[in-house]
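Undergrad: Just to be clear, the model below is a prediction. Sequence and coordinates:
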Amino acid sequence: MSDDVTPENEPAATDATAPPARKPGRKPLILVALTLLFAAFTIGGRYFIIELEDLVGISMDVLNVITLFGTAALLLGWAGWALLMSGWRWPQRIAVAVLLIGLPMGFLSLFRPVGGGDIDFLRFEPVWTKRAQPAALTDDAAVVTVDLKTETPNDFAQFLGREQTGSVDAQIDPEKFADSPILWKQTIGLGWPGFVARNGFAVTMEQRGVNECVSCYRIDDGTLVWLYEHPARHRDAMNLGHVGPRSTPTIHDGKVYAVGAVGNLVCLDGADGTPLWQVDLNELLEIELAETTDNDGLTVQYEANTSLAWGRSNSPLIVDDSVIIGGGGPREGTKATLMAFDLQTGELKWRGGDEMIAYGSPTIAAVSGIRQILMTAESKAMGFDPKTGDVLWTFERSGDSDGGANTSQLSVVSETDVMTTKGYPGGGGERIRLNVDGEKITPESVWYNASVLKTKLTSPVIYDGHGYSLSNGFMESTDLSDGTRNWKQRGRFGHGQILLVGDKILIHSESGTLHLIDASPEEYHEYGEIKTIDGICWNTLCLYGSKLLVRSDLEAACIDLPMLSQPAADAVAPENPEP
């Protein structure tokens, strides 16, 4: 046998230059299953969002956030599998991992998410996009005569209108609604206040740089006619509520009353915005302010020793010769639910209640024959004596002033009943009857339904025994006799705002589309929609005659609506209702 012949029972020689065989990688069965389940949940959730919201309370904004973070988690999971368990050659592993992680990070370095309401997001925009600045005062402003003392039938001079119910006694022509022209549109300072209007002028609050401002505009053309500036800039510690003031001002007897997000209460001359008096609520309530720096490199403040995470949102209420505002106070210390100040001097007249405040505003009404101030505090619905601030009654209501906040108005639904509504955990609607025995008021629950009236950043409107609301982002109708739902409509409404005008409802969506629907329990019937403004439209609506004023944190606009009728010439604001 020759030397170069290999015996049959011996293995062939191995080529020393050949690469070693790769071990097979682990199959990503778990990742594949998770990816398919996640895709089915997020895609299917959009088709069955109403059922999903009914079942587990997940609205579209929450679903969007789940989609965003879930996608990020899956990309990291796939990148980890490629690096550690794929069994591929290292150049392949690294290339795939870089693509899975690097491409999204590269995209986010060029495009930033534009936040929607709360935890939602609307779209992406280039990082180099610069926001236009609001108009400055001009020399022409000095020649404009501003008269906020003369009342007109069209006035909308306080938060949510004449009766603080989010309603106007007028009629819109539904057939011509979709053709309503936008008379003007312009940039405005940051913030969440709505407009109030009197005698052809509109007032709001806005953030301009380091100054928190009260501003007055001419309604016909949007001209800025005066501007009051106060050095303050609010933002919550987590930057979920964004920058700027929150409270809608009040116009009364030619003056403007406004509350800043970090405690500046001011009374202004309505003719030119000159301060007549102002009060530092932080000093009165022993509130400490903390500071940080926002995305613009500017110093922002927030309440450090209280649970009021999102800033002061309570609008001033005028009762007799007093202006009533929400108070608050430190976590460990004395609190005042309401505070009353003299209209002319700003002198403190009384403090009422010791409950922490939330984000709704006080209202005045006669319920069960008793004139009282109504407000939902942090975790109680409450009634107060308007002359003394004494607490007349309280009713436990789930909530806190941080995560599960009460933001909606306490609504009057009959001569004897009020209603609380709420989004967030523990939300839903509850009808409360105020039983009177002598001087004692005893509240009792008529019904409670956690599935309806989940008003997160808005309040319901009431028409003909039915409540209409943006309930966790869905438009909804509820029978107020028993709390059952009439109908529920999906749409990109988000946490926008609504206004009842006669027997029609205006819906201004969070993303800036205006809808007109019937106030009917039978079905959702829409007459059309109009694209209005950019930005996040949390701000309440203001209707002055045929002029609808809308705003967001970026823009303001005036839409001329086709009206069939407007408020009667003898209409007066019932600022002090009697039983």
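TA: Yep, that arrived.

Undergrad: use CA for all of it now, contacts and neighbours both
TA: Will do.

Undergrad: Pretty sure Val501 sits against Val168.
TA: Yes. With contact taken as C-alpha atoms under 8 Å, Val501 and Val168 are classed as touching, separated by 4.9 Å.

Undergrad: tally of neighbours for Leu276?
TA: As a burial measure, Leu276 scores 14 neighbours (other C-alpha atoms under 10 Å).

Undergrad: Check which helix or strand it maps to.
TA: strand 275-280 (DSSP states H and E).

Undergrad: returning to that earlier point: when Val501 and Val168 are compared, which one has more neighbours?
TA: Shown here are Val501 and Val168; by other C-alpha under 10 Å, Val168 has more neighbours (24 against 20).

Undergrad: quick one: the more buried one from Asp390, how far?
TA: Taking C-alpha to C-alpha, to the nearest Å as the measure, Val168 and Asp390 are separated by 32 Å.

Undergrad: Make sure Glu378 is indeed in a helix.
TA: No. Remark: Glu378 does not belong to a helix; assigned using DSSP: H, G, I helix; E, B strand; the rest coil, it is coil.

Undergrad: residues contacting it?
TA: With contacts defined as C-alpha atoms under 8 Å, 6 or more residues apart in numbering, Glu378 is in contact with 355-358, 399-401, 405-406.

Undergrad: Tell me how many other residues crowd the spatially closest residue to Asp479 that is not a sequence neighbour.
TA: Closest residue to Asp479 apart from its sequence neighbours, by C-alpha to C-alpha, 6 or more residues apart in numbering: His466 at 4.8 Å. By other C-alpha under 10 Å, 21 other residues sit near His466.

Undergrad: Name all residues that make contact with His466.
TA: Taking C-alpha under 8 Å, 6+ apart, we find His466 in contact with 477-481, 521.

Undergrad: if we go to 6 Å?
TA: The contact partners of His466, by C-alpha atoms under 6 Å, 6 or more residues apart in numbering, come to 478-480.

Undergrad: and which of these is nearest Ala33?
TA: Thr478 (40.5 Å; C-alpha to C-alpha).

Undergrad: My understanding was that the closest one contacts Ser469; is that so?
TA: No. In this structure, Thr478 is not within contact of Ser469 by C-alpha atoms under 6 Å, at 8.4 Å.

Undergrad: Compare the two and say which one has the larger neighbour count.
TA: Comparing Thr478 with Ser469 by other C-alpha under 10 Å, the one with more neighbours is Ser469, at 28 against 23.

Undergrad: ok, and here's another one to check against it:
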Amino acid sequence: QVQSNGTALVAFEKATGKVRWAIGQELASYTSPLVVTMHGQKVLLYFARGGLLAVEPRQGKVLFHFPWRARIEESVNAANPVVVGSRVLLSECYGPGSVLLDIDQQWQPRVIWSDAGKDRWDRSLAAHWCTPIYVDGYLYACSGRETPEADLRCLDYNTGEVQWVQKRTGRCTLLFVDRHLLCLNEFGTLIVLKPNPQKYEEAARYEITDLEYPCWAPPVLSDGILYLRGRGRLVALELIPSRK
């Protein structure tokens, strides 16, 4: 039986369901654990309520913990880390914003850039629940906690420098498909974007009238069918015509 304390992360035997290990006093977050290869080794990364946990996945040994969260209790980390090589980007919208870490071979994190201490309007990125999309050295992401302040933006992954901001998009989710970004905002508008760090480049826009607010779930693409979800309804769009 899994108890409340010491179970920020729990590993189970796949065949039996037996608990293999349980670690951490962190509170829960809305993110998912990620297993990545870094410095030739498998490492499990989990952006918990209080920050980033890095764990050796087979034995559950904690490699490091990097604190990153808002000071207020009513906050949560919801966007997954964005990992490129030995670098890890964390982003949240309730407090400090974003930080880029570089992890050395001794599993020590070093801050490359950080939003900590900046005014909320000067932060590079404040991701709510949508995990930013990495394309060719740049991030494309929704920034902002509430609808009026939320925007779509592009920033340099390695420096945090904002390249452009498209305001009044509402909160939105993103999917990268065939060198295009599919952006679904919370009102049911589907926008097709070209990933261009020089400017916001919109290729097409569709109002999905069968969807009702809020559309917070990210788009899913499978076998040429794009699935979009709003309140109480799922819509399937055929992107690739089926062969009769």
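TA: Nice, I can see it. Owing to the predicted nature of the structure, the values given are computational and were not obtained by experimental measurement.

Undergrad: sorry, back to before: so what corresponds to the residue nearest to Asp479 of structure 1 in structure 2?
TA: Alignment note: His466 of structure 1 maps to Tyr138 in structure 2; criterion TM-score structural alignment.

Undergrad: mind checking how far that match is from Asp151 of structure 2?
TA: Distance, Tyr138 of structure 2 to Asp151 of structure 2, using C-alpha to C-alpha: 16 Å.

Undergrad: cool, and Tyr157 of structure 2?
TA: For Tyr157 of structure 2, the distance to Asp151 of structure 2 under the criterion C-alpha to C-alpha works out to 18 Å.

Undergrad: What of Val111 of structure 2?
TA: Counting by C-alpha to C-alpha, the separation of Val111 of structure 2 from Asp151 of structure 2 is 26 Å.

Undergrad: Looking at these two, which is more packed in?
TA: With other C-alpha under 10 Å as the criterion, Val111 of structure 2 and Asp151 differ in neighbour count, and Asp151 comes out ahead with 22 against 13.

Undergrad: number of nearby residues for the residue nearest to that one when sequence neighbours are not counted?
TA: Residue nearest to Asp151 of structure 2 in three dimensions, not counting chain neighbours: Lys167, with 4.7 Å by C-alpha to C-alpha, 6+ apart. Here the count is done by other C-alpha under 10 Å, and Lys167 of structure 2 has 13 residues near it.

Undergrad: counterpart of Lys167 of structure 2 in structure 1?
TA: Counting by TM-score structural alignment, Lys167 of structure 2 lines up with Arg490 in structure 1.

Undergrad: Surely its match and Glu476 touch.
TA: No. Applying C-alpha under 6 Å as the test, Arg490 of structure 1 and Glu476 come out as separate, 8.9 Å apart.

Undergrad: Next one: the equivalent of Leu561 of structure 1 over in structure 2 from Leu226 of structure 2, what distance?
TA: Structural alignment (TM-score structural alignment) places Leu561 of structure 1 against Leu239 in structure 2. Distance of Leu239 of structure 2 to Leu226 of structure 2, computed by C-alpha to C-alpha: 7 Å.

Undergrad: returning to that earlier point: same for the strand holding Leu276 of structure 1, what does it pack against?
TA: Packing partners of strand 275-280 of structure 1 (3 or more C-alpha pairs under 6 Å, 6 or more residues apart in numbering; DSSP states H and E): strand 264-269.

Undergrad: what's the strand it packs on in contact with?
TA: Judged by C-alpha under 6 Å, 6+ apart, the contacts made with strand 264-269 of structure 1 from elsewhere in the structure are 255-259, 274-280.

Undergrad: For Phe69 of structure 1, state which of those residues is nearest.
TA: Using C-alpha to C-alpha, Val259 comes nearest to Phe69 of structure 1 of those, at 36.9 Å.

Undergrad: nearest spatial neighbour of that closest one, skipping sequence neighbours?
TA: Using C-alpha to C-alpha, 6+ apart and skipping the chain neighbours, the partner closest in space to Val259 of structure 1 is Leu265 (4.5 Å).

Undergrad: measure the one you found to Ala366 of structure 1 for me?
TA: As defined by C-alpha to C-alpha, Leu265 of structure 1 lies at a distance of 27 Å from Ala366 of structure 1.

Undergrad: Also Ala290 of structure 1?
TA: Using C-alpha to C-alpha, one gets 40 Å for the distance from Ala290 of structure 1 to Ala366 of structure 1.

Undergrad: With Thr187 of structure 1 instead?
TA: Note on Thr187 of structure 1: its distance to Ala366 of structure 1, by C-alpha to C-alpha, is 40 Å.

Undergrad: Show me what counts as buried in stretch 431-448 of structure 1.
TA: Residues of stretch 431-448 of structure 1 classed as buried: 431-434, 441, 443, 447-448 (neighbour count, 16 or more other C-alpha atoms under 10 Å).

Undergrad: could you pull out the strands for the stretch 51-200 of structure 1?
TA: Secondary structure of the stretch 51-200 of structure 1 by DSSP state E, counting those that start in this stretch: the strands cover 111-115, 121-126, 167-168, 171-172, 182-187, 196-198.

Undergrad: what's the closest of the ones you listed to Met105 of structure 1?
TA: Each of these was scored for nearness to Met105 of structure 1 using C-alpha to C-alpha, and the closest is strand 111-115 (9.8 Å).

Undergrad: Geometric centre of structure 2: which residue is closest?
TA: Thr131 (1.9 Å; C-alpha atoms, centre = their mean).

Undergrad: Contacts only, for that one.
TA: Contacts were defined as C-alpha under 6 Å, 6+ apart; by that measure Thr131 of structure 2 touches 79-80.

Undergrad: Next: Asn449 of structure 1.
TA: 428-429.

Undergrad: gap between it and Ala377 of structure 1?
TA: In this view, Asn449 of structure 1 and Ala377 of structure 1 are 20 Å apart by C-alpha to C-alpha.

Undergrad: for Asn211 of structure 1, same thing?
TA: 29 Å.

Undergrad: And for Pro231 of structure 1?
TA: Distance, Pro231 of structure 1 to Ala377 of structure 1, by C-alpha to C-alpha: 28 Å.

Undergrad: what do you get for Thr478 of structure 1?
TA: According to C-alpha to C-alpha, Thr478 of structure 1 stands 24 Å off from Ala377 of structure 1.
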